[in-house]
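Colleague: mind folding the following:
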Amino acid sequence: MEATEMRRSTLQRKDRGELNQIAAALGAKPSSRARKDEIIQLIIDLTADGARIAPASDAGSPERAPDAAAESDGRAAHSSAAKGDDDDQNGGNDQNGDIQNGGNGDPVAAEPRNGNRVAERGDDEVEAGNRRRRRRSRDRDRDREDSWDGDPVAVTGRLDLRDEGYGFLRVEGCLPNRNDAYVPVKTIRQFGLRRGDQLSGTSRPANRAEKNPALLTLESINGGPAELTDRPLFEKLTPIHAVRRLALEQPEDSDAITARLIDLVAPIGVGQRVLVKGPRGSGTTELLVSIIAAIEMNEPDIYVMGLFLDQRPEDITEVRRCIRNGEMAATSFDQTAEEHVQTAEMTVERAKRLVESGRSVALVLDSLTALAQAYNAALSNAGRAYSGNVESGAVHMPKKLFGAGRNVSESGSLTMIASIVSDGSSSLPGILCDEFVGAANTEIHLDRWAAQLGVHPAVDLGASVSQDEDRFLDADEVQSLQQLRRSFSDGAGDSPAAAVKALEAALSRLRDTSSNAELLR
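Modeller: Coordinates of the predicted model:
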């Protein structure tokens, strides 16, 4: 009895985690709800047949024997402890924790639950701390197992964030790819990364348990050094009216009639939102391509981004060849609605990141109608719908992306030029046109009748208008343009045929002069 009490005194000085390891080494697993005294009694019963704990007078350290017992099968103890953690999370296998299984399989009667509840709570807190320490140790071991000592692979791409906080570096366009590098939450928070950031660094290949490579080091962010910077948030930048004209007329190319006509009928300011409205087949894509070519020719400080959705593959190739200094993102008509949405959102987020760094960007989108149709198909039927089975989100999200166009007082601008189909009234195109009333600073309308008769650009001279042009044009130029527009509209009348004749007369005057300045004289 005296030896038993001495062993009990020795074990009382150990914490709950050490007692669990000793019991595991002896072949038993205490219940997660077992009290400390119950675990000690279990160890004493298990060691009664010979695994004695040496008293203090027999050994230099009273804990030497139990430690030796645990270390004799250290791997088994660690495995049992880890398994114990899993069992703790599942609430344990015992019903009441009053009966424990000994090493020989016989039930061992536990001491009655008469202990102090405060002491039990303290033991539980100690055990919780021990479990946390063991989990951290296993995580460190797992990290060491996943460490990679090969040569790093250079990687460059744009960051796409997930709702869970981590992200992927899209290395081939805007859509997911098996070569995309995983970016952990820690890196994203450390450098304040945002969706659309252009990143460069090194990665390691995916191991057997992973699908994608993983980012190892981050070397540059948006072309600059990879360091924590206090950059502004796009939504916090101060939007202001356009103060400078977006010059489209090309002095070297007098045959660029489309650009000259837009400058005269509906001039565009840097940082404005521009809508190109027209029925299908009226030449909206061709007009947008002409605008892209003019911007690249006349505005080298403005970065051009093309976004063409739900297009024919051959049209995508032609448009891509026209963009020389900027970039283009496109999807073909055979891709899914989710891919259209992903491409559009990533491209707009990239444009925002450029504006945050002080760049001026011109984003040309064809079309808002295709984007709304993609959102409508991607959204569930649980949302509020307009007439014609149109989801409310299908209208709101294109408006949100289009609303990113703005001039900012700090530095930089985002000129948003987007096309929209003007067919229908109750269907999605009609609803979309109604929702975008008043959203644009400049509207360029295309005429169905002129397009059908082969008159291009089929610009509706009477409907096209530029808001606030007096803010970025001088008074004399505004007056001259107004007089010219009145002369263009003379004889147009109310009939479609008369409007087409007026357009033909205006285009003839443009071809007979080498510049708009000559025409205005």
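Colleague: make it CA atoms for all contacts and neighbour counts henceforth
Modeller: Noted.
Colleague: what packs against the host helix or strand of D310?
Modeller: D310 is part of strand 302-311, with elements assigned from DSSP states H and E. With contacts defined as 3 or more C-alpha pairs under 8 Å, 6 or more residues apart in numbering; DSSP states H and E, the packing partners of strand 302-311 are helix 284-298, strand 327-332, helix 337-356, strand 360-366, helix 368-378.
Colleague: just these: most buried one?
Modeller: Greatest average neighbour count among the helices and strands packed on strand 302-311 goes to strand 360-366 (a mean of 25), per mean count of other C-alpha atoms under 10 Å.
Colleague: from the contact counts, what lies against that one?
Modeller: Identification of packing neighbours for strand 360-366 by 3+ C-alpha pairs under 8 Å, 6+ apart yields helix 284-298, strand 302-311, helix 337-356, strand 413-421.
Colleague: downstream of the last one, the next helix or strand is which one?
Modeller: To tie it back to what came earlier, the one meant is strand 413-421. Heading towards the C-terminus - elements assigned by DSSP H and E - strand 413-421 is followed by helix 428-435.
Colleague: and the following helix or strand past that next one, what does it pack onto?
Modeller: For helix 428-435, the following helix or strand on the C-terminal side (DSSP H and E) is strand 442-445. If you count contacts as 3+ C-alpha pairs under 8 Å, 6+ apart, strand 442-445 packs onto strand 273-278, strand 465-466.
Colleague: a markdown table for those strands, including distance to P398 and mean neighbour count?
Modeller: A markdown table is the format used below for the helices and strands packed on strand 442-445 (distance: least, C-alpha to C-alpha, whole Å; neighbours: other C-alpha atoms under 10 Å):
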| stretch | distance to P398 | mean neighbour count |
| --- | --- | --- |
| strand 273-278 | 13 | 24 |
| strand 465-466 | 21 | 20 |
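Colleague: with distance to R208 added, can I get those strands in CSV?
Modeller: As requested, the helices and strands packed on strand 442-445 are exported to CSV (distance: least, C-alpha to C-alpha, whole Å):
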stretch, distance to R208
strand 273-278, 49
strand 465-466, 59
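Colleague: which one of those lies nearest to G393?
Modeller: Across those, G393 has its closest neighbour in strand 273-278 (20.1 Å, C-alpha to C-alpha).
Colleague: and the closest residue to V478 other than its chain neighbours, which of the three is it?
Modeller: What sits nearest to V478 in space, not counting adjacent residues and going by C-alpha to C-alpha, 6 or more residues apart in numbering, is D470, at 6.5 Å. Using DSSP: H, G, I helix; E, B strand; the rest coil, the secondary structure recorded for D470 is helix.
Colleague: one more to line up against the first:
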Amino acid sequence: MSNLISGVLEIEPKSFGFLRQIKSNLSRLPNDVFIPPPLIIENRLLAGVEMEVTTETDKGGKVRALSVQTIHGMKPEAWQALPRFEDLPAISPQKHLALERDSKGATERLIDLFAPLGEGQRALIVAPPRSGKTMMLQNIAAAIAHNHPQHQLYVLLLDERPEEVTEFRRSIRGNVFSSSYDDNLGNHLRLAKLVLEFVKRQTETGADVVLLIDSLTRTGRAFNAGQQSSGRMMTGGLDARALEIPKKIFGAARKIENGGSLTIIATILTDTGSRMDDFIFEEFKGTGNMELMLDRSLAEERLFPAINIRASSTRREELLFGDMTEAHQKLRRAVNDLSPKEALQKMLKLLAMFPTNEAVLKKFSA
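Modeller: Sure thing, here's the model as predicted:
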């Protein structure tokens, strides 16, 4: 008797695959369904597809797929007719992914005012140590889950502390994929690649997907240590090919014309004292279309969120601001000549005076 089982396909180097479970962190488990190569070839399956299969269990207790019933909720033929991710036309983000929830959410309100997120944004949070990046990412995740429940929200944590993984899982409504620092390097690499394929497959179906990554720095370190050396060493002991996959992950963010979107919001470390970390930062610097700069000196004075407002911005922000672009620009000019500390203090006072961003902007649109 056959059973129906669903999961996310991971294809191994020898062309067979297994169904991994989202609720189990996409981990390799002994009872994962085996997907034979002929089934993959026949259905033109790609890594990362979420599918439902009929199965049988052999005498040894191993579960094997017999046929593919659905792929992302569609018949296999319908899924096969979809254009592949790399062939979809990408355009600049045009729909604002608003974060503001209430008057007390200073992080969300400041991002909306000075470095807005749009569907398909490639956002980089540049963070010195102890500048509040983890809390900021949690606030962003919670705001997206609250304001945009129709979006598929995922978090990828690589080489992070186990307690931070637990905190993320408890603080947001979304799926957290993690490989903490006590996991092996091979699992870091495997999980990062599978999550990339998974969010690409979802975007192909027209879904709006948001992926938060903490952090690109640790992802780069993991690929530097865990993959085969190219024989060419660069600054700080970084292999010449170490950042190929991390760049593919971050570069996958895009808004699809007349389709879905993949928004990626990733942290990257700076001023850590590591030459390797500095080089990783330089390689990603300027590759996003939104940068949020955190300032350690502000955090040390307990000024949170420790955002350097003057240094934070979004490319083509007028597409997101629309008719309010002029008011936003007047607001920016009002803090442009101030120091980072003065600018943040002024904005925190304004946020305390006005309960909504709309009220703040009305003051500058008069």
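Colleague: aligned to the residue nearest to V478 of the first structure, what sits in the second structure?
Modeller: Aligning on TM-score structural alignment places D470 of the first structure opposite E318 in the second structure.
Colleague: so its match makes contact with T325?
Modeller: Yes - checked against C-alpha atoms under 8 Å, the pair E318 of the second structure and T325 is within contact range at 5.6 Å.
Colleague: and the contacts of the next helix or strand after the strand holding D310 of the first structure?
Modeller: Stepping forward along the backbone from strand 302-311 of the first structure, the first helix or strand reached (DSSP H and E) is helix 313-322. With C-alpha atoms under 8 Å, 6 or more residues apart in numbering as the test, helix 313-322 of the first structure has contacts from V289, I292, A293, F308, M328, A330, S332.
Colleague: state the pair within those that is farthest apart.
Modeller: The two members of these with the most space between them (C-alpha to C-alpha) are A293 and S332, at 22.0 Å.
Colleague: where in the second structure does the strand holding D310 of the first structure fall?
Modeller: Mapped onto the second structure using TM-score structural alignment, strand 302-311 of the first structure spans residues 151-160.
Colleague: now do the contacts for D460 of the first structure.
Modeller: Counting by C-alpha under 8 Å, 6+ apart, D460 of the first structure touches I444, H445, L446, D447, A499, L503.
Colleague: under the alignment, what does V335 of the second structure map to in the first structure?
Modeller: Using TM-score structural alignment, V335 of the second structure pairs with F488 in the first structure.
Colleague: so that match makes contact with L503?
Modeller: Yes - taking C-alpha under 8 Å as the contact criterion, F488 of the first structure and L503 are neighbours in contact, 7.3 Å apart.
Colleague: give me the more crowded residue out of the two.
Modeller: Each of F488 of the first structure and L503 has its neighbours counted (other C-alpha atoms under 10 Å); L503 has more, 25 against 22.
Colleague: that one maps to what in the second structure?
Modeller: Aligning on TM-score structural alignment places L503 of the first structure opposite L344 in the second structure.
Colleague: can you list contacts of the strand holding D310 of the first structure?
Modeller: Strand 302-311 of the first structure is contacted from outside by 292, 295-296, 316, 323, 325-335, 340, 344, 347, 351, 359-367, 370-371, using C-alpha under 8 Å, 6+ apart.
Colleague: average distance between it and the second structure?
Modeller: If you overlay the two and look at strand 302-311 of the first structure, the average distance to its match in the second structure is 1.4 Å (mean C-alpha distance after the TM-score superposition for the first structure).
Colleague: hey, which helix is longest across the first structure?
Modeller: helix 117-146 (DSSP state H).
Colleague: corresponding residues in the first structure for the strand or helix carrying K248 of the second structure?
Modeller: With elements taken from DSSP H and E, the one containing K248 of the second structure is helix 244-251. Under TM-score structural alignment, the counterpart of helix 244-251 of the second structure in the first structure spans residues 396-403.
Colleague: do the same with stretch 32-43 of the second structure
Modeller: Counting by TM-score structural alignment, stretch 32-43 of the second structure lines up with residues 180-191 of the first structure.
Colleague: just to revisit the earlier point, relative to R140 of the first structure, which of the helices and strands packed on strand 302-311 of the first structure is closest?
Modeller: Between R140 of the first structure and these, the shortest gap by C-alpha to C-alpha is with helix 337-356, which sits at 35.1 Å.
Colleague: for that closest one, packing partners?
Modeller: Taking 3+ C-alpha pairs under 8 Å, 6+ apart as contact, the helices and strands that helix 337-356 of the first structure lies on are strand 302-311, strand 327-332, strand 360-366, helix 368-378, strand 413-421.
Colleague: as JSON lines, these with distance to K211 of the first structure would be great.
Modeller: Conversion of those to JSON lines gives the following (distance: least, C-alpha to C-alpha, whole Å):
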{"stretch": "strand 302-311", "distance to K211 of the first structure": "29"}
{"stretch": "strand 327-332", "distance to K211 of the first structure": "25"}
{"stretch": "strand 360-366", "distance to K211 of the first structure": "33"}
{"stretch": "helix 368-378", "distance to K211 of the first structure": "25"}
{"stretch": "strand 413-421", "distance to K211 of the first structure": "36"}
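Colleague: state the distance from R130 of the second structure to D323 of the second structure.
Modeller: Going from R130 of the second structure to D323 of the second structure by C-alpha to C-alpha, to the nearest Å gives 37 Å.
Colleague: now swap in L331 of the second structure and tell me
Modeller: The value you get for L331 of the second structure to D323 of the second structure, if C-alpha to C-alpha is used, is 14 Å.
Colleague: more neighbours, the two?
Modeller: Neighbours were tallied for L331 of the second structure and for D323 using other C-alpha under 10 Å; the higher tally belongs to L331 (19 against 10).
Colleague: three-state assignment of the closest residue to the more buried one other than its chain neighbours?
Modeller: Taking C-alpha to C-alpha, 6+ apart, and ignoring the residues beside it in sequence, L331 of the second structure has F364 as its nearest neighbour in space, at 6.3 Å. For F364 of the second structure, the reduced secondary structure class is helix; criterion used: three-state DSSP.
Colleague: for F364 of the second structure, grab the count of nearby residues.
Modeller: By other C-alpha under 10 Å, the residues close to F364 of the second structure number 16.
Colleague: hmm, it is touching R332, no?
Modeller: No - proximity of F364 of the second structure to R332 does not meet the contact threshold set by C-alpha under 8 Å, at 10.0 Å.
Colleague: alright, calling it a day.
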